[in-house]
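[1] below: sequence and its predicted model.
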Amino acid sequence: MPPSLRPPQGSAWLGRRLEELPTPALAVAEGTARRNAERMLQRCRALGVRLRPHVKTHKTLVRMFDRLVGVRPTEPGALELARAVAQSAPRRVALVGVYAHCGDTYQCAGVPEVQAVARATAAALGRFVDMLRQAGVPCPEASMGSTPSCSHPVPEMGALTELHPGNYLFYDLQQLQLGSCAPQDVALRVLTRVLGHYPRRNQLLVDCGWAALSLHGQQQGQGPAGCAAVEGHPELRLVGLTQEHGLLEPVSGALDFDRFPVGSMLALIPFHACATAAMHPVYYVHDEGRVVALWHPVRGW
């Protein structure tokens, strides 16, 4: 390709408008992400606990809800495990605390249910810490996470030493549905362009497929429509996803193709920001629609 026709590379995108970016592209609103971070820090300060941001899947020794990993705090094996860790090889392994992830909050229908799960989890964690201490097992830290529970914390969580949510920095469609955030709190979008019109099928073809979005959300029974919402266009829904392309069609009625010319850009709000972000090698961080930074995520585990 002649040099004059090559697209900008790397830092050359700084200062460009979002409309100039190659698509599909992951765009992060810097101001929104910053506000989300500050708000979570304020919640933790109000509770009197530390904030330890959850960057990736956190592996710990004792975990709540054995549908995931670990043991329930009410099982005899939990105390035995903690005692073994604390006493068997103290010079090599130290029990610094216990951790619970409120995974059940993702099955809740609204904030009251989320808070009920968080309250029960915090109480169970506290009882287990008391049991450890009564058994002579030091347990200085008690920690719990999940963005839904930490976005609407209950007073009982103040008895812990730290909280570590992860998704809250970006939020997403799933968190919107759970009541964790408001629409203006979602910092992440996948930008996509219209590639074609299909009047016979009443559909638009866009250049965002599952490789730029992920398939998370379709397990909610909505098919591809559960994977993302089209920002500013509630009349449109995602009805098809291949690796590199997506299909949009109206919820009802005929599609007005003149409103979506070929080459025009749309913004998708993904169902699960963590899964979507993992699909992209660079995040275009912007302030009011102008790129101010490029974030390159760490790959691997």
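    Here it is on my side, so go on. Since we're looking at a predicted model, the values are computed, not measured.
[2] only C-alpha atoms for contact and neighbour calcs from this point on.
    OK.
[3] mind checking the SS state of K59?
    coil (DSSP: H, G, I helix; E, B strand; the rest coil).
[4] ok, how many other residues are close to it?
    Using other C-alpha atoms under 10 Å, the number of residues around K59 comes to 10.
[5] quick check: which element contains the residue lying closest to Y198 once chain neighbours are set aside?
    Spatial nearest neighbour of Y198, chain neighbours left out: L204 (6.1 Å); criterion: C-alpha to C-alpha, 6 or more residues apart in numbering. Remark: L204 resides in strand 203-206, with elements defined by DSSP states H and E.
[6] and here's the other structure:
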Amino acid sequence: MKSGFHIPSFLIDEIICRSNIHRMAQKALAHGLIFRPHFKTHQSVEVGEWFKDEGIRAITVSSLTMAAIFADAGWNDITIAFPMNIRETDGINHLAGKIRLNLLFDMPQQALVASKKIAHPAGYFIKADVGYHRSGVEPNDHETIQLILKATQGTSLTFKGFLTHSGNTYHANSRDEILGIHNDAIGLLHELKLQYQSLYPEILISIGDTPSCSIAKNFTGIDEIRPGNFAYFDLMQYHLGSCGFDEIAAAVICPVISVYPRRNQALIYGGAVHLSKESIISKNGDKIFGLVVPFISDKWENPQGDDYLVSLSQEHGIFTTESQWSKSLNTGDIVAVIPVHSCLAADLLKK
């Protein structure tokens, strides 16, 4: 790791990240699951090579732009796990002519447009909403499912199965609640697969949230997992119980600008444009935007106390100086911030 940080910088611990990748790859192997990791967290060609070192050859992304970047980097089996943007159909068709591409539909109109305008072979999943209510077709909405399937018959598009993201696990209050959400989701998906398997015997069920994929042991009826955040983890995952602190592989390194002993706070150069305004609630009921920890010899250390970021504006970050370590900080010192959501921090600070 390099030293001499002057501005907010996103730092990755390669050893920890590679360990996280290896552990998830081995878990997928042990459960007989296809491992198609989501690359939206790191968005890094270099980190992508670490996945290749584990034998990974198929990936997930969240946009056509991201798919094109990784296709240019040599990845030729990509799922875009975002409902198809019909305004990008020409670009999708172009990419489908270069790689094995899977799309995502949750409306018949998307399937109709794709069927007419995509000439190259491509797969597609139907997005199932099993409780998160962000996007997708409800599992009992067979009318919509049938309209999507009908629209693609006799075209270049092949139905691959049902895909979901149980993002509601990110709002759980315990590991048991995560497992409850996960088990409910796979139950609904398993029933859905059974209803369509006779007509489409090779269809897959694909799930993707990091909390479930990290702690669950039951993957009955699941064929593929697509977690992404697990490569870095973050403060949210640590609070959820998805990881230990020693499994967090990314931090934002920030200079201390000012200290305010009378109010037990300090200012860092590191604000919403570096960390986002994603927040979680502390055990005391306060909204927090990150955890400030020591940065020594180009390595972040374990937390010394509840030194939480409690306020963010564009460039400013205010944190509470609760520990003896944080009370000793001076202007010009360097600290590490464990972000609430590493995916957003990585995106904001990517080079």
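    Yes, it's here. Note that the coordinates shown come from a computational prediction; the quantities given were computed from them, not determined experimentally.
[7] now the TM-score, please.
    The TM-score (TM-score structural alignment, normalised by the length of structure 1) is 0.78; 258 aligned residues with a C-alpha RMSD of 2.3 Å.
[8] show where the strand holding L204 of structure 1 falls in structure 2, residue numbers please.
    Residues 265-268 of structure 2 are where strand 203-206 of structure 1 lands when matched by TM-score structural alignment.
[9] what's the mean distance for that stretch versus structure 1?
    With mean C-alpha distance after the TM-score superposition for structure 1, stretch 265-268 of structure 2 departs from structure 1 by a mean of 1.8 Å once superposed.
[10] wait, what's in contact with the residue nearest to Y198 of structure 1?
    194-198, 247-249 (C-alpha atoms under 8 Å, 6 or more residues apart in numbering).
[11] any idea how far it is from A37 of structure 1?
    Distance, L204 of structure 1 to A37 of structure 1, using C-alpha to C-alpha, to the nearest Å: 36 Å.
[12] please apply the same query to S143 of structure 1.
    18 Å.
[13] equivalent analysis for L95 of structure 1, please.
    29 Å.
[14] what's the helix ranked longest in structure 1 packed up against?
    When structure 1 is parsed with DSSP state H, its longest helix is helix 111-134. Helix 111-134 of structure 1 sits against helix 76-88, strand 97-101, strand 141-145, helix 147-151, with contacts defined as 3 or more C-alpha pairs under 8 Å, 6 or more residues apart in numbering; DSSP states H and E.
[15] go again with 6 Å.
    In this structure, helix 111-134 of structure 1 packs against no helix or strand, with contacts taken as 3 or more C-alpha pairs under 6 Å, 6 or more residues apart in numbering; DSSP states H and E.
[16] tell me which residues of it come out buried.
    111, 113-115, 117-119, 121-126, 128-129, 131-132 (16 or more other C-alpha atoms under 10 Å).
[17] distance between stretch 130-150 of structure 2 and the chain's centre?
    23 Å (C-alpha atoms, centre = their mean, to the nearest Å).
[18] no, scratch that, I was asking about stretch 265-285 of structure 1
    10 Å.
[19] over to stretch 23-33 of structure 1?
    Its chain's C-alpha centre lies 14 Å from the corresponding centre of stretch 23-33 of structure 1 when counted by C-alpha atoms, centre = their mean.
[20] in structure 2, which residue range corresponds to that stretch?
    So stretch 23-33 of structure 1 sits over residues 7-17 in structure 2, by TM-score structural alignment.
[21] which of the residues in that stretch are classified as buried?
    8-14, 16-17.
[22] still on that earlier bit, now, the contacts of L204 of structure 1 that are in strands?
    194-198, 247-249 (DSSP state E).
[23] and which of those residues is nearest P183 of structure 1?
    L248 (21.2 Å; C-alpha to C-alpha).
[24] what does the closest one align to in structure 2?
    Using TM-score structural alignment, L248 of structure 1 sits opposite F319 in structure 2.
[25] which residues are in contact with that match?
    If you count contacts by C-alpha atoms under 6 Å, 6 or more residues apart in numbering, F319 of structure 2 has them with 265-266, 308-310.
[26] which one of those has the most neighbours?
    L309 leads the contacts of F319 of structure 2 on contacts (other C-alpha under 10 Å) with 27 neighbours.
[27] to which residue of structure 1 is that residue aligned?
    Using TM-score structural alignment, L309 of structure 2 lines up with L238 in structure 1.
[28] now its match: which helix or strand?
    strand 236-241.
[29] that strand to strand 246-250, inter-axis angle?
    140 degrees (axes from the mean of the first three to the mean of the last three C-alpha atoms, to 10 degrees).
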